[in-house]
Structure formats: structure tokens, C-alpha cells
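Trainee: heads up, no residue letters with this:
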């Protein structure tokens, strides 16, 4: 039986890479294989012997070699970049969404690039188009609020870029949607407050242009109505999903003589604003005022008392949206719509109203 072929000795020592990054040519020379073989290993081709694959992958780890997604895109005439486009005032929401996307892309050979934008700007869609074309993106995750913009989705379709949309309701084909069911989460918050005995309830909503705010508002109001509780217009204040807007809304609600016994805020940032005003006015949470937020962000458990909040798994949502983009379109065709269900996490910010 002939002896196994020994790799030819390389003139390059791994220690040489302390001052620079190794290239695919370096890896090929060190491993004693062709550049084409290294490329096949990077792209998980089945045409490479397992022994060779393990040896080359061990060498790449040793010298810290990382394939360049742009270079791979040129070689394979397609990009290995996934974009995330967002216009959202809540930093923690965006961070969790990125973590989820990175979970899905880890080990796939794809990388994530992000593009914040201002959807109120008249040329923001052109800006997204330039981002997609300059980066030669394989696909794009659209995060609320931009995911709700049909003109943006139409533009991506027109230039042949794959996309997934994260939204409170179905806005597109099932193969392009991750639905978050915000209406159901808000309805659960309403049911919880009613079960505790609250009837004088206020609502601080998100911006009226956001589909998530529309769904949460309608879900909350309808759930109370089914239980015989009508929410007066004076008890519904629109805010901006920010801490500052929550403060402003709370000041109006809590300065009234007949202040509510409970407030539902459509995100945790605005709920924190309510906490600020209640503390300043000497109103005890939850003894004199029950408060519920939405998102169950890390902020919810850091407030005192810990905030009852509707949890939507933002990280899991990002993971699903990114995973859909690196699956083949044939695999996605005909599958049920992807969704992430919210649920209430009860903590210490709610109790029955004072007699």
C-alpha cells in the first residue's frame, strides 16, 4: 500500500502572521494543497477528503484565517453579505435583533452588515437601494418600522434582492414574513389588568404611523371592550416609543385629579418614563398605580419594582428572519408563515387597585 502523500514544506511560518492577516494562498502553501482545494473547504464542498478538510481547517484556526465575504462574492458571483435595514428609536431592540441574526449566520459563511436610516427622509429608499447595490447583498432583513413600507419592499423586488419583513401582521408572501402578533400580546395585558380588578385604565401608545402601535392599541382596546370596559379618548395618549415621550404622556395622565389606577405602555422605554413621573409625584407603584410595558427588554427587570411586560423574543425574531434569507427559495415555498408569539411576564409592578 503506497505511503500517504506528505504535504510539501512551506517557507511560511504561522508566526509570520502576527503582523498581517493570512491569505488563501498562504493557507494553500502551508497545507500543501491547491488554492482550489482550500476554496472548496471554505465553501463546504463534499469533493474534499475528510482528512484533508480537518487538516486545513485546523491550520486556518491556528493562523486565525477568516474568509473575506466580499472576495468570496467576487469568486462565486454572489455576495455572502446579509443586510439589516432599520429605523427604530429603541437601541436595545436593535441590538437584540442583531444578536439573533448573528446566531443564524454563525458558521454559514455569511456576514451581517447594518444600515440605519430615517424613514421620514424623502430619499431614504434611494439610500437603501445604494446600500444594497454597493454591498451586492445576498438579501435584506427589514425591521419595523421600515418593514411596514410597501414602497421599500417593491424597490427591493424590482432590483432582484431577496428580503424578509418583520411585522405585527402579514404584509407579504409567507416566504418573506416573520409575524410578531402584537395584537395578541396587548390583549393579554388588558385581560391581566381586568382580572386584577382595574377598570380606570389608561393607554400610552406608540406613533400612529407604526403598524405595531396600531395593532397593540386595537388589541388592548378590543380586549377591554369584550370585558365591558370602555377606554375614553382622554385615557389614550399617543407617544413616540421613547423614554422622553413616556414622561410627557405620564405627566398629563398623573397630574389629573381623577388619575387612572393602571397604565399600559406600548413599550418598556415609555413605561420607564411613567416610573420617573410617578416617583417625582410621590405615587407608589404598584400600590397606587399599576404599570405594564411591552417588549420585556432588560430594562423591565432592572426597574424597581420590576416591570410587568409583554415579552416578544426579539433575538429569536432576528434569528428566524436571517435564517430565511440563507435558505433556498424552494425550501421556503409552501411552508407556513414564520411567527413569534408574545406572552405576558408578570412581575411586581401590578396589583389590584386600592379600595
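Mentor: Everything's here; your move. Note that this is a predicted model, so its numbers are computed, not measured.
Trainee: alpha carbons only for contacts and neighbour counts from here, please
Mentor: Noted.
Trainee: how much space separates the spatially most central residue of the chain from residue 144?
Mentor: Centroid-nearest residue in the chain, with Cα atoms, centre = their mean: residue 97, separated by 2.4 Å. Here the criterion is Cα to Cα, to the nearest Å. By it, residue 97 lies 11 Å from residue 144.
Trainee: could you do residue 353 as well?
Mentor: Remark: distance between residue 353 and residue 144 (Cα to Cα) = 35 Å.
Trainee: likewise residue 35?
Mentor: Taking Cα to Cα, one finds residue 35 at 43 Å from residue 144.
Trainee: quick one: which of those two has more around it?
Mentor: residue 144 (20 against 16; other Cα atoms under 10 Å).
Trainee: these two touch, right, that one and residue 88?
Mentor: Yes: applying Cα atoms under 8 Å, one finds residue 144 in contact with residue 88, separated by 6.9 Å.
Trainee: quick one: contacts for residue 182?
Mentor: Contact partners of residue 182, counting by Cα atoms under 8 Å, 6 or more residues apart in numbering, are 168, 212, 215-216, 219, 342.
Trainee: go on, residue 334?
Mentor: The neighbours of residue 334, taking Cα under 8 Å, 6+ apart as the test, are residue 175.
Trainee: quick one: it and residue 174, what's the gap?
Mentor: In terms of Cα to Cα, residue 334 sits 8 Å off from residue 174.
Trainee: could you do residue 200 as well?
Mentor: Separation of residue 200 from residue 174 (Cα to Cα): 40 Å.
Trainee: cool, residue 199 as well?
Mentor: Distance, residue 199 to residue 174, using Cα to Cα: 39 Å.
Trainee: then residue 302?
Mentor: When distance is defined by Cα to Cα, residue 302 is 37 Å away from residue 174.
Trainee: higher neighbour count, these two?
Mentor: Using other Cα under 10 Å, the more surrounded residue of residue 302 and residue 174 is residue 174, with 18 against 10.
Trainee: second structure for comparison follows:
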């Protein structure tokens, strides 16, 4: 007859007994402490797995550490971000730390930061926050912080960015070399997302305009308002420009999500890609690379970004005080949504 009593949770003593090690040795493995042999670490981790052992978070917290890092990001629906997070996990999880993830999509970044700090996270990786610099510095003073996808720099935190100037230039040059002149960029047209150069939205829009000017296409340059880099905004903005009497021959979408909105709008309007419209996205998401879409897009190397972010955070948590900054060089991945303009 099955017992109604819950199964006893394995303890550190159980792990030590199975691994033929002392509890102190098990504790050192859990803390990823210096001086643990590979053989000892392997035996302890095998025992933990066999016993389904999980350290009590509350007990760890009482010892001054929660062994938890936080990830804060702005959009659950953007398929680019999971590629960063999986790389973070590859670095963080082997250190016996857990990852707490939260989005600022439906609440303020300040509230998310407060929730993270209330749970005594040991550090944060923050993706493209819409928050003031003062608040960002304040958060970094409470726990080590690594910032990605925002061109903000401070001695309080580390920063990883993609070279958005180079990325936008790659797009415009590719389309111009195919023979396109009337190239429209879908991104924020006004407000701080369009003007504050710490935001990637403003960086890409400015770089687009500069590239158009340098190629002698300045009179054709136009940023069609797409303020939030979403599928819905991409669809709306694309529908507007594609129903004009004189429509563009090419569109540079601020992200792949925006590009997906363009693809849907073009389909609804009976416009064939790339014969009647060339399209370039930004992020090179797995979805965009699928055969039926085959979207030309800018690759920011999210795996490298996530790996660097995790390593930077761990070294900050280990006591590094000097500032680290990294810039990732993007690459253009040419697929089937770009071609010479149809005459």
C-alpha cells in the first residue's frame, strides 16, 4: 500500500555518504570552491543526480549566498533572446547556481530590479532596459550587473553591445549593391527611442541614414514609424508604406520580429518577395532562417554575447572591480528575401 507521506528530501549527508566524501567536500563542490579535484567533483555531482539532491535555497541564503543570478529582458516573444539565455545557462549552471528570469514587458524595469534584489540574487544580466542611467547604476551597486544591447557605459557595470553602426551599414550597402535606391527603414521615427543613442533603435536608425547619405541615397532615406520592434508594429508600418502610390523597393526591418510583420503585410497585399520587394531583418533568429521564410538578416552572434555576459558576471561576483566592455562585430547572412529590384 502506497504511503501518503511525502518522500524524504535528500540531505547533504546523504550525498556525502553515497559519494564517499565528507560533508565539507560536498559543500566545496556546491560552492564551486577552489581546490576540489575533478574526481571528487564528479563523484559528488553523480551522487547529487542519483539522489535528486537540491540545496535548500533558504539555508544557502542564511550563509550569505543564494547561488542565484537574475536575467532581465524586455520581450518574451522575441525569439532572439533565448539564444543569449541558453549560452548564459551553459556557463552558469555548471557552477551550481540557478537562474531566475523576469521580463519588463508588462511592468517597469525598476520593479523587476526590486523583485530581484528582494530575492537576494547575486548578480544580474540585463538586456536592453528602458530605464534611466541613474537607476541602472543604483541597481549595479546592489549586485553585480552586466548590460547587453544598450550603448550605455559606466564604471558601475560591464557592457556588451553589438556594433549596430556596422550592422545597419551592412544592410544598406547590400541592398544598394543590388541596385536598390528607395530603401525604407522600419524603426522608431521620433521620441527618445529614435534619438537617444544609448538605445539600439536610435543607433540603427542613425546608421541607416548615414549609410544612405554616404552612398548618395540620402534623398530616398526614410524611417517609417515602428516604435516597439514588434510583429504588430512591423505589419502596420509595412502596410502603410506598401500601399502608397510609390512604394519602396526594399525594406530594412529593425529586427526579425518586425520583418515577420512585413512578410505578413506583403502577403496580404499580394506583393511577392523578393521579386517585388526585398527585405532584410536584424537578429538572424532561427525562425527567420527556416526554409519557407529564408530571411536575409544581420547575425549578432547571440551565443558569444551570452557566453561573455555570463563570464563577465562571474568574474564581477568573484571580486573584479575593473570595468569590462565588449563590442561584437555583426555579419550579414544573405538568403532569399533580397534580390535586384524588379523593373
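Mentor: The structure has been received and is ready for your questions. Since the model is a prediction, treat every value here as computed from it, not as a measurement.
Trainee: please state their TM-score.
Mentor: Laid over one another, the chains give 0.86 as their TM-score (TM-score structural alignment, normalised by the length of the second structure), with 332 aligned residues with a Cα RMSD of 2.8 Å.
Trainee: quick one: buried residues of stretch 189-206 of the second structure?
Mentor: The neighbour-count check on stretch 189-206 of the second structure (16 or more other Cα atoms under 10 Å) flags 189, 193-195, 197-206 as buried.
Trainee: quick one: residues contacting the equivalent of residue 288 of the second structure over in the first structure.
Mentor: Aligned counterpart of residue 288 of the second structure in the first structure: residue 300 (TM-score structural alignment). Shown in contact with residue 300 of the first structure (Cα under 8 Å, 6+ apart): 268, 293, 306-309.
Trainee: from those, pick the one nearest residue 27 of the first structure.
Mentor: Distance to residue 27 of the first structure across the contacts of residue 300 of the first structure (Cα to Cα) is lowest for residue 268, with 49.5 Å.
Trainee: could you find the closest non-adjacent residue to the aligned residue in the second structure for that closest one?
Mentor: Here residue 268 of the first structure is matched to residue 256 in the second structure, going by TM-score structural alignment. Excluding the flanking residues, the one nearest residue 256 of the second structure by Cα to Cα, 6 or more residues apart in numbering is residue 281, at 4.6 Å.
Trainee: how close does the helix or strand where that neighbour lies sit to the first structure?
Mentor: Element membership for residue 281 of the second structure, per DSSP states H and E: strand 278-282. For strand 278-282 of the second structure, the mean deviation from the first structure after alignment is 0.5 Å (mean Cα distance after the TM-score superposition for the first structure).
Trainee: doesn't residue 313 make contact with residue 344 of the first structure?
Mentor: No: counting by Cα under 8 Å, residue 344 of the first structure does not reach residue 313; the two are 11.6 Å apart.
Trainee: matching residues in the first structure for stretch 82-99 of the second structure?
Mentor: Stretch 82-99 of the second structure corresponds to residues 95-112 in the first structure, going by TM-score structural alignment.
Trainee: just say helix, strand or coil for residue 166 of the first structure.
Mentor: Under DSSP: H, G, I helix; E, B strand; the rest coil, residue 166 of the first structure falls in the strand class.
Trainee: whoops, residue 263 of the second structure was the one
Mentor: Per three-state DSSP, residue 263 of the second structure ends up helix.
Trainee: and if you look at residue 351 of the first structure?
Mentor: coil.
Trainee: next one: residue 113 of the first structure
Mentor: Under three-state DSSP, residue 113 of the first structure comes out as strand.
Trainee: burial count for whatever residue of the second structure lines up with residue 59 of the first structure?
Mentor: Matched across to the second structure, residue 59 of the first structure falls on residue 47, judged by TM-score structural alignment. Using other Cα under 10 Å, residue 47 of the second structure has 20 other residues around it.
Trainee: I'd assumed residue 13 was in contact with residue 47 of the second structure.
Mentor: No: in this structure residue 47 of the second structure lies outside contact range of residue 13 using Cα under 8 Å: 11.0 Å.
Trainee: can you map out the helices along the first structure?
Mentor: Counting by DSSP state H, residue ranges of the helices within the first structure are 24-31, 35-42, 50-63, 69-76, 91-105, 124-135, 150-158, 182-196, 211-226, 243-254, 268-281, 298-302, 314-325, 329-332.
Trainee: the shortest one against the second structure, how far on average?
Mentor: Once fitted to the second structure, helix 329-332 of the first structure is off its aligned match by 6.8 Å on average (mean Cα distance after the TM-score superposition for the first structure).
Trainee: can you tell me what sits against that helix?
Mentor: With Cα under 8 Å, 6+ apart, helix 329-332 of the first structure has contacts from 175, 324.
Trainee: pull the number of nearby residues for residue 245 of the second structure.
Mentor: 7.
Trainee: please report the distance of whichever residue in the first structure pairs up with it from residue 270 of the first structure.
Mentor: Mapped onto the first structure by TM-score structural alignment, residue 245 of the second structure lines up with residue 257. In this view, residue 257 of the first structure and residue 270 of the first structure are 22 Å apart by Cα to Cα.
Trainee: just residue 151 of the first structure next, same as before
Mentor: For residue 151 of the first structure, the distance to residue 270 of the first structure equals 30 Å [Cα to Cα].
Trainee: next: residue 44 of the first structure.
Mentor: Applying Cα to Cα, the value for residue 44 of the first structure to residue 270 of the first structure is 47 Å.
Trainee: who's more crowded, the two?
Mentor: Between residue 44 of the first structure and residue 270, counting by other Cα under 10 Å, residue 270 is the more crowded of the two (29 against 13).
Trainee: that one: what's it in contact with?
Mentor: 204, 241-247, 293.
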